[in-house]
Every structure is written in structure tokens, then in C-alpha cells.
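J.: Dropping the sequence and predicted coords here.
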Amino acid sequence: MEMFTDWRTWERARAELQARPLAAGDLEVLERAVAAARRWHGSQQRPSGAPYLEHLLETLEVLVRGAQVTDVEILAAAVLHDVVEDTEATVSAVEAEFGPVVAELVDWVTAPPATGRGRQAKRAAKAAYLRRLREAPPEAITVKLADRISNVQTLDRMPPDFQRRYYAETVTYILPLAQSLPDARGRWFTGWYESWRRHFAHLG
């Protein structure tokens, strides 16, 4: 199972991106996206205690190194994919800085808040959100697939009950999204997730 944990800082990511076939100006767009993500997420951390930016850069790394994505709007949306869900940022704010396409992709991958209280309400809202992603455009699905790879590649570091639940959720909802992409990108994601599924088969 290929891991994507090298781009822990923007400086490392930027150095590798400079060697990629990006269009003129794309690196500047991504630099602005990283700066905006830093501003919006602030001191937010991952469950491990690592800066939240590491997750965003891992998602970017999956797209660039793994799926060979060069579309700057998809890449910028990957960096910004959690700002509306987890910070005070709005879709309108994202659109004002990065345009309607990036804002739409971020909107698609933003899970709405649960309407009820308690664990069951939250899980129902999450399932509804994941089912809705079947209707998302391929570009938004691509962002979500990369986001989930960042989260599940180190699943064994999480508590056992979370591991089993997240494994089942990924197999049920995320693998079919990968299989829904008909191009080489979809084949890459499908192959990665199948490798991941074998690696964590003991959770099934």
C-alpha cells in the first residue's frame, strides 16, 4: 500500500510541485490556497496533535503524486476542502478568493451539520452526505477520494472501535465512488483502495 506522508510542510510540497507539469501561475494559486487554509484553520490540529495543514498537504500529495492530477482548481479545492466544514469560512468566501469552480468543489465535499442531537443523528447525517456524493461531479469525487486516503492510510493509529467503523464506512461508500470514475484516475484510486482494503482486511 503506497503511503502519502512526505509533504508535511508547504516548502516540501512546493519543491516537488515545481518539478511537475503545472501551467503558468498554478503554483501561485496553490500558494494562496495554502495561505488561506492556514488563516482559516488557525491552530486546529489533527487527532494525532499534528498541525491540520499536514492533512491538507497529504490530500494534495495524493492527487499530485498518486493520481497525477494537474488541474489547479481540483488541487486548490483539495487544500481548502475542510475550511467550510471545520472553520468560520463560507462557500462565498472561498468563491471570492478562488472562483466559482473551486467553491463548488469545496461545497460538494462539505458535510452538512447534523439536524438532531446524539451519536445516531450524527451518523445518519454522515451517511446521507456520503450517499449524496454519488451525484457529485467527477472533480469533487476526486477531491473526496484523496481526502479519505489521507485519513485511512494510517487507520491503525486510531482507537479499535473507530477503525472498524471507518473501515466499514470506507468500503461501503468510498470504494464505489472510486469505481465510478471511468478514466485512468478512477483506475488508480480503485487500485489504491483495493490495496488498502487488503491491508486492513482484519477489520472487515
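T.: Cool, the structure landed.

J.: okay, CA-based contacts and neighbour counts for the rest of this
T.: Noted.

J.: So Trp10 is in contact with Leu56, correct?
T.: No - when contacts are counted by CA atoms under 8 Å, Trp10 is not listed as touching Leu56 (10.0 Å).

J.: let's bring in a second one:
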Amino acid sequence: MDDLILKAARFAARQHTGQSRKYTARPYVTHPARVAAMAMLLPDADPPLVCAALLHDVIEDCGVTAEQLAAEFGSDVASIVDELTNRSKLESPGANRAQRKALDRARLKNVSRRAKLLKLLDRIDNLREMDLAPSGFRRKYLDESRLLLEEVLSGVEPNLEAELLAEIKRHEGMLALERA
């Protein structure tokens, strides 16, 4: 494994110490580790992309800055992570969830293809772990995922788009069974 990737894995583990995933109570770092593992399988995978996958939530959830990431991992990694960071909560504190997500989608339309690839992987992994989430939240998250796919991620990587759509449909089927 590349030294930079190993360094990023250790950094992510330290930054996410004490955090757990919603609905599963698994250590949070398992999520970026899975996203990075999927990123390694992409045809255009390289160390900066895999590092960004490992670090994709540290600005948003851990108080790390893009400048710190650039100093530790280089500007390519920092740029991708910065592109993936949702800023709507900070920039629009009075906005409701739907408004914030619309702002996030509008911003994500203009990010790099590499950031969009990681956003696809992030969303796929989030949905794979969402089976125990309350049905009301799952419904909302599925609607947001569809909008993200249609408005932002369409045309980025057909196989990943199909995988995301399959996860959305799987959850929609589960929700339909719960209502029956």
C-alpha cells in the first residue's frame, strides 16, 4: 500500500476516534475505509483519490481544515475533500434540510469528476448501511439520493450510477414492504 494512503488511513482513524455510524454503532472510520476500498477498484484510482476517500468527512465532521490537509497530503487530496464538504449548515444556518440539500446539490454540480466519483461511492456506502434507519428518514434520504443522481451525478460513471440506483430501489422495496 502506498505510504500516503497508509498515512491518510491513520489520520482518518485518529480524527474519527470516538465517532460511530448512525443506526449501526460501528466505528465511524469503517465508512471512509469502505469508500476508499471501493475507490481503489476504479480504473482511474490513484493515491490522491484513495486518500481523499479516506479523508472525505474530516473537514465536515472533525474540524480539520483544507489547509491542514494540503500540508499533510498535498493540494490534490485537500481539493477533493474540500469539494466534498457540505457547507450548507454553516453558510445557511436558518435553512431547513430540503433547502440545505438543494444548496449542496447546486454546489456539487460544479465540482471535479473525481469528487463526484467519491460522492457516488459515499452515497452507495451510506445506503448500504441504512437498513436500520427509521423509515421516515430513509424515505427522505432516498428522495435526496435520487435528486443527487439526476441533477449532479448523472453521466459521471454509469456502473456506479447503476449501483446507486439499485440501492435506492432496494430501499424503496423495503419501505413498500414495511407499509404493506
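T.: All right, it came through fine. Computed from a prediction, not measured in an experiment: that's the story for all the values here.

J.: hey, where'd the helices end up in structure 1?
T.: Per DSSP state H, structure 1 carries helices over the ranges 10-17, 26-41, 53-61, 72-80, 83-86, 91-108, 119-132, 138-152, 160-169, 175-180, 184-199.

J.: Could you dump those helices into TSV with distance to Pro47 of structure 1 and mean neighbour count added?
T.: Putting those into TSV (distance: least, CA to CA, whole Å; neighbours: other CA atoms under 10 Å) gives the following:
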stretch	distance to Pro47 of structure 1	mean neighbour count
helix 10-17	20	14
helix 26-41	14	18
helix 53-61	11	25
helix 72-80	18	25
helix 83-86	14	19
helix 91-108	22	19
helix 119-132	18	15
helix 138-152	11	21
helix 160-169	12	15
helix 175-180	24	19
helix 184-199	21	17
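
J.: counterpart of Leu160 of structure 2 in structure 1?
T.: In structure 1, Leu160 of structure 2 lines up with Phe189, judged by TM-score structural alignment.

J.: how far away is its match from Leu75 of structure 1?
T.: For Phe189 of structure 1, the distance to Leu75 of structure 1 equals 16 Å [CA to CA, to the nearest Å].

J.: what do you get for His199 of structure 1?
T.: Counting by CA to CA, the gap from His199 of structure 1 to Leu75 of structure 1 is 27 Å.

J.: likewise Val152 of structure 1?
T.: Taking CA to CA, one finds Val152 of structure 1 at 20 Å from Leu75 of structure 1.

J.: Go ahead and flag the most central residue of structure 1.
T.: Asp147 (1.8 Å; CA atoms, centre = their mean).

J.: Tell me which residues touch the alignment partner in structure 2 of it, please.
T.: Aligning on TM-score structural alignment places Asp147 of structure 1 opposite Asp122 in structure 2. Asp122 of structure 2 is in contact with Pro32, Val35, counting by CA atoms under 8 Å, 6 or more residues apart in numbering.

J.: Could you measure from Asp122 of structure 2 over to Asn96 of structure 2?
T.: Counting by CA to CA, the gap from Asp122 of structure 2 to Asn96 of structure 2 is 22 Å.

J.: same deal with Val64 of structure 2?
T.: 25 Å.

J.: and if you look at Leu132 of structure 2?
T.: 24 Å.

J.: Ok, Gly173 of structure 2 next?
T.: 27 Å.

J.: do the same with Leu153 of structure 2
T.: 23 Å.

J.: Also Arg123 of structure 2?
T.: Taken as CA to CA, the span from Arg123 of structure 2 to Asn96 of structure 2 is 21 Å.

J.: Could you do Ala25 of structure 2 as well?
T.: 26 Å.

J.: Then Arg14 of structure 2?
T.: For Arg14 of structure 2, the distance to Asn96 of structure 2 - CA to CA - is 32 Å.

J.: Counting neighbours, what do you get for Glu178 of structure 2?
T.: Here the number of neighbours of Glu178 of structure 2 (other CA atoms under 10 Å) works out to 9.
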